[in-house]
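**Student:** Give me a model of this one.
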Amino acid sequence: MAYRPMSLSDLAARLIANASDTIRWKLVWEFLEEYRWEPPDLQPSLLQAEPESVGDERWDALLAALAEHLAAKHDLAPPPWTAPRVLRRPWFPAELASQRTDALVWAPAAFRKHGVYLSNKDLEAA
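**Tutor:** Next up is the predicted model:
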């Protein structure tokens, strides 16, 4: 079987199959790592197809934030499917108060827009 890079739709399917937050975060970091290694002209195609709902609005909003954040790095508009995936109550995935403060200050614009407060440092460290 030939290698095929993970798309956000593929990531959503893997998140659905794994209910553990620890495993889910590892899958998100795996997606980001694979994404970084893909040629820049291929990267936006990995964001276009609308992912199936994970069944948890927080993770659905995270996928939208990821798509919008990564599309912006290419000066592209976010995929249309991202617009409705916005949390009414903010989500701070970090457990420590210091990490939450860091996320409040450093969350990329796309993540803040979708209500997901994840530090830019966390995304880069992945």
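
**Student:** C-alpha from now on. contacts and neighbour counts both.
**Tutor:** OK.

**Student:** Does the residue positioned nearest the centre of the chain belong to a helix, a strand or coil?
**Tutor:** The centroid of the chain falls nearest to residue 66 when counting by CA atoms, centre = their mean (3.1 Å). Look at residue 66: counting by DSSP: H, G, I helix; E, B strand; the rest coil, its state is helix.

**Student:** Could you also give me the structure for this next sequence, so I can compare it with the first?
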Amino acid sequence: MTIDELAEAITEALDRYGWPEAVRGVKQFCIDFENADDCVRREMLNAEPRSTGSRAFDAMLAGLAEHLAFHHGLRVPRWALDPRRSVDDEWWFATDTPTLRPLCFVDTPAAFAGRGVFLPRSALANV
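**Tutor:** Take a look at the predicted model:
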């Protein structure tokens, strides 16, 4: 699955089930990424993903690409560095449990936090 295909799956999950199911798709993408070789990993991140219709998820995809590329010694795709792929007006938490938000502040990787997206590291599998 490419990150563009993930964007399509997120859009569908948001329409049908809501954002918690869309976050689970991100976790599966991370698992698939971990199991791929570097050539496939580059292909997974290379093409700019379509918009999910959610500024938060578009920012999450950019953070995901930067995070995965950094941790696997790959070049961060140019599209992921676009400042429009961030949540400018407010922070977005990938949890609907307010008591987990402090954990998100501490546990969120920098590539996500810098875009205003906060999620527990566990949402990214073992990355």
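
**Student:** quick one: contacts for the residue nearest to the centre of the first structure?
**Tutor:** Residues near residue 66 of the first structure by CA atoms under 8 Å, 6 or more residues apart in numbering: 110-111.

**Student:** what's the matching residue for residue 54 of the second structure over in the first structure?
**Tutor:** Applying TM-score structural alignment, one finds that residue 54 of the second structure aligns to residue 56 in the first structure.

**Student:** Kindly tell me how buried its match is, as a neighbour count.
**Tutor:** Close neighbours of residue 56 of the first structure, defined as other CA atoms under 10 Å, add up to 9.

**Student:** still on that earlier bit, how far away is the residue nearest to the centre of the first structure from residue 116 of the first structure?
**Tutor:** Distance of residue 66 of the first structure to residue 116 of the first structure, computed by CA to CA, to the nearest Å: 10 Å.

**Student:** give me the stretch of the second structure that the one helix or strand residue 105 of the first structure maps to matches.
**Tutor:** Taking DSSP states H and E as the criterion, residue 105 of the first structure maps to helix 97-106. The aligned range for helix 97-106 of the first structure in the second structure is 98-107, by TM-score structural alignment.

**Student:** Name the residues that touch the matching stretch?
**Tutor:** Stretch 98-107 of the second structure has contacts (CA under 8 Å, 6+ apart) with 93, 95, 113, 118-121.

**Student:** Keep only those of those that are in helices.
**Tutor:** Secondary structure from DSSP state H places residue 113 of the contacts of stretch 98-107 of the second structure in helices.

**Student:** Top of the contacts of stretch 98-107 of the second structure by number of neighbours, please.
**Tutor:** Highest neighbour count within the contacts of stretch 98-107 of the second structure: residue 118, with 27 neighbours (other CA under 10 Å).

**Student:** Hmm, residue 94 and it touching each other?
**Tutor:** Yes - using CA atoms under 8 Å, residue 118 of the second structure is in contact with residue 94, at 6.2 Å.
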